[in-house]
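Participant: no letters, just coordinates:
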């Protein structure tokens, strides 16, 4: 200890027990995003054209499972960061695919009220809000938590 200065020792709890409920909900929502998109593409391997849309579906579905595993395993920083991506990406694509359409993919233009699309929006928005809140709780002014969640 240096003279005149006192250092506070911060206890960092293991990641597994901390925020288990939030991480479990995040994992469930991540898997739900994957399942919704497998259903939307007509099962696995599915038949979505143009090919780049099908590839985006596969990447999203894989990332959803990886995100769930990371959250449940306690890798919260990376898990919540990926959760932002797997929720925001499909939300943006939904808006473009229903609005102006995506390049070479105009099948869903104007199809705003498709039940599976609405369910997808609700799940993705829920995960986005949860992930943003959890990431905010990890980063505090002047402090960055390296473990915990």
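Facilitator: Noted; the coordinates are in hand. Values in this document were obtained by computation on a predicted structure and should not be read as measured data.
Participant: rest of the way, CA atoms for contacts and neighbours
Facilitator: Will do.
Participant: which stretches of the protein form strands?
Facilitator: Using DSSP state E, the strands of the chain run over 139-140, 143-144.
Participant: any idea which of these is most buried?
Facilitator: strand 139-140 (a mean of 12; mean count of other CA atoms under 10 Å).
Participant: need the contact list for the residue lying closest to residue 62 once chain neighbours are set aside.
Facilitator: With CA to CA, 6 or more residues apart in numbering as the criterion, residue 62 has its nearest non-adjacent residue at 7.3 Å, and that residue is residue 34. Going by CA atoms under 8 Å, 6 or more residues apart in numbering, residue 34 touches 60, 61, 62, 64, 65.
Participant: in addition, the following structure is provided for comparison:
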């Protein structure tokens, strides 16, 4: 807990983040990524239902990360941002390189405007989240924990 000017105490996760710069970049990029997929959910649910469902899950995940990271700053959120947005970028590339069932028209269509917007924002989210994770101050106990545990901020 940390004191404020009025003498009240606020949780340190709200006022004293070690990743302030990256925190807001990840939040904004995840918000853009989540909202960029909303317009394509309905057409994909009709055309290729499996992809429509994946877009729903991706949008919900990105929006949840953006909303949560606004109020909390645990390292696990950055790990989730890397995983969620990183997999989305890989999925975009896969659908452009290989004809997926019911999505053959996406093959080679690299410059679809919402796709470019989402891939750009997802890439920014991944880069900022990785920067936040790698820039985290190390403590003496970090040396004794395996790397994945250190990066996720788990004890």
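Facilitator: Nice, thanks for sending it over. Remember, it's a predicted structure, so these values are computed and weren't measured experimentally.
Participant: need the TM-score from the superposition.
Facilitator: The pair, once superposed, lands on a TM-score of 0.76 when counted by TM-score structural alignment, normalised by the length of structure 1; 131 aligned residues with a CA RMSD of 2.3 Å.
Participant: can you give me the distance of the nearest residue to residue 28 of structure 1 once chain neighbours are set aside to residue 92 of structure 1?
Facilitator: Once flanking residues are discounted, residue 28 of structure 1 sits nearest to residue 68: 7.0 Å by CA to CA, 6+ apart. If you measure residue 68 of structure 1 against residue 92 of structure 1 using CA to CA, to the nearest Å, the figure is 21 Å.
Participant: and the residue nearest to residue 62 of structure 1, how far from residue 141 of structure 1?
Facilitator: 34 Å.
Participant: same thing with residue 76 of structure 1?
Facilitator: 19 Å.
Participant: between the two, which one's more packed in?
Facilitator: Neighbour comparison, residue 76 of structure 1 and residue 141: the larger count goes to residue 76, with 27 against 5 (by other CA atoms under 10 Å).
Participant: so what does that one match up with in structure 2?
Facilitator: Matched by TM-score structural alignment, residue 76 of structure 1 corresponds to residue 74 in structure 2.
Participant: any idea how many residues pack against the closest residue to its match other than its chain neighbours?
Facilitator: Among residues not flanking residue 74 of structure 2 along the chain, residue 153 sits closest, at 6.8 Å (CA to CA, 6+ apart). Using other CA under 10 Å, residue 153 of structure 2 has 17 neighbouring residues.
Participant: report the contact partners of residue 153 of structure 2.
Facilitator: 74, 75, 76.
Participant: my guess is the last one contacts residue 152. True?
Facilitator: So that's residue 76 of structure 2. Yes - Residue 76 of structure 2 is within contact range of residue 152, at 4.6 Å (criterion: CA atoms under 8 Å).
Participant: sorry, back to before: what about the residue nearest to residue 62 of structure 1, distance to residue 67 of structure 1?
Facilitator: Distance, residue 34 of structure 1 to residue 67 of structure 1, using CA to CA: 10 Å.
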